[in-house]
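# Everything below, folded, please.
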Amino acid sequence: MSRGIWATWYDVADADRDVFAEWERTVYLPALAAEPGYNWVARYASKSGEGIETGVFGETVVDAAKEGIGSASEYLVLVGADSPHRFLNPLVLDRNDAPYPSASEMLGKRINARHAVLLEEESVIGPDAPPEGPDVPALAIRCGNFSMRTPQEDFDAGRWYAQRRLAEMAASPGCVRTRKLMCVAGWGKHCILYEFTSPEARADLWKGFQEQRRTDPATFWTIGPQTLHAPGSPFLGQRTWSSV
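Next comes the predicted model:
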């Protein structure tokens, strides 16, 4: 199982989009997938802004410039390994130029980029998970990257995921897997990776949560107002490339 994940969020200018996508698909991503110790590679394109309400806005999103982090929201590449240390020894950010042809020039076309190395804290399998196979993330994801405002709220978040959200996802139709992750390196302490059979399944589930919040607020327990999200979080994505 992939207890370590290297995440890269990035944007691409319109003028560079086609040439970068072709190079990434034919050169960069296959080369990443061939790296010893990498279990899988998956690329996602954002589906935000298509009528899907994220529920994260205003004061719950940090200022990218003040935090010194990238504000990317268009694309996300995830790489899995047995341990997060696979991405720290050697440090992946120190070797972006090799062994990929033209890597320095082409990777320079990514803008507003942000990286994180993540450790799986806990995970649950959903009702629609395949019976066997690699743990590459599913076709549709919702990936939140955030911190809590106070140490006490960290305990609130831990309790919420352990007592409610993970069990809720394990029983939700359309859910493949949910991984609660901690940030080993990069911005934010927490990351949550929800995986679904389709963007429609993801949207339907969140519509149900929103309806519950509206009609039965007494039973709708959430940590949303206590969170501080990275720009573009949560990232709602559809898989466009996978090594497995």
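
# switch to C-alpha atoms for all contacts and neighbour counts from now on
Noted.

# Confirm that Arg86 sits in a helix.
Yes - Arg86 forms part of a helix when assessed by DSSP: H, G, I helix; E, B strand; the rest coil.

# Next, the structure of the following sequence, for comparison with the previous one:
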Amino acid sequence: MDQGIWAIWYDISVNDKADYLDWFHQVHIPEKLSRPGYGWAAHYELGHGGRGRGYLALFGGATTHTFLNPSPGQLALRQSAETKKFIAMRQHAAACILAEEVRVDGPDAARRGPGPTTAPVVQIGNYNAPTPAIEDDLGGWYAQQRLPLLMKLPGCVGARKMLASVGLYKHAILHEFTSLALREQHFAPHEAERDDPQTWMGRVVPQLDHAPYSPAVGCRIWPAV
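Purely as a prediction, here's the structure:
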């Protein structure tokens, strides 16, 4: 079971893009997947909605401790010269290690893959709730309205509500879709409710403090779709 995710957001300059992506896909991801507990990896190009731009790398593990033994800080001390060279190409990088709070499957759950790899399209949010009362309202909204909606939404593979073991922002939500077109057709109209204060979403979501790269919509570039 993959109940831990290491998420890394960053950008790459146009001049470095080709070399970096070749290294990341051909060298770095296979090296990470050879470590104990790592179950899958996915790489997304962002910029298809929301504020996030650049890239999102996701690594799935048995638990958050998969990514804490050794921790990212410890791994950085052991990096080869080649790894340091390519990691230095990242711009505006941010990361968090997330523990799964709850997961639901959508109608297209069978189209997740290969294996447990996240879907061809994701929307990810990373944010804080400023008070316990807002967290209470947020949790109720997810449990009673948003996640039940996603369980029957056409084109939805699933969703995971997560909490950060490491990271500046406590909460995260990962939505998975089979395609951008189906996301736009079936999910985007519900997202518009955030602008209506008469809805539950419109009451709670505007009070959240999102990370600069959140929310973000991405299309998977590795493994190839």
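
# what's the TM-score here?
The TM-score (TM-score structural alignment, normalised by the length of structure 2) is 0.90; 222 aligned residues with a Cα RMSD of 2.4 Å.

# State the distance from the residue nearest the centre of structure 1 to Gly108 of structure 1.
Nearest to the geometric centre of structure 1 sits Cys143, at 3.5 Å (Cα atoms, centre = their mean). To Gly108 of structure 1, Cys143 of structure 1 is 24 Å away according to Cα to Cα, to the nearest Å.

# Determine the longest strand present in structure 1.
strand 110-125 (DSSP state E).

# residues making contact with that one?
2-13, 69-72, 83-84, 87, 166-167, 169-170, 175-187, 191 (Cα atoms under 8 Å, 6 or more residues apart in numbering).

# To which residue of structure 2 is Ile192 of structure 1 aligned?
Superposed on structure 2 with TM-score structural alignment, Ile192 of structure 1 falls opposite Ile173.

# er, Lys180 of structure 1 actually
Aligned partner of Lys180 of structure 1 by TM-score structural alignment: Lys161.

# Please, where are all the strands along structure 2?
4-11, 38-50, 55-61, 91-105, 121-128, 156-166, 171-177, 209-210, 216-222.

# Export those to a markdown table and append columns for distance to Lys17 of structure 2.
Listed next are those as a markdown table, based on distance: least, Cα to Cα, whole Å:
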| stretch | distance to Lys17 of structure 2 |
| --- | --- |
| strand 4-11 | 9 |
| strand 38-50 | 12 |
| strand 55-61 | 11 |
| strand 91-105 | 11 |
| strand 121-128 | 21 |
| strand 156-166 | 28 |
| strand 171-177 | 25 |
| strand 209-210 | 27 |
| strand 216-222 | 13 |
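
# residues contacting Ile134 of structure 2?
Val204, Gln207.

# Check the alignment and tell me where it lands in structure 1.
Under the alignment (TM-score structural alignment), Ile134 of structure 2 pairs with Glu153 in structure 1.

# and if you look at Asn15 of structure 2?
Asn15 of structure 2 maps onto Ala15 in structure 1, by TM-score structural alignment.

# any idea how far its match lies from Thr8 of structure 1?
Applying Cα to Cα, the value for Ala15 of structure 1 to Thr8 of structure 1 is 21 Å.
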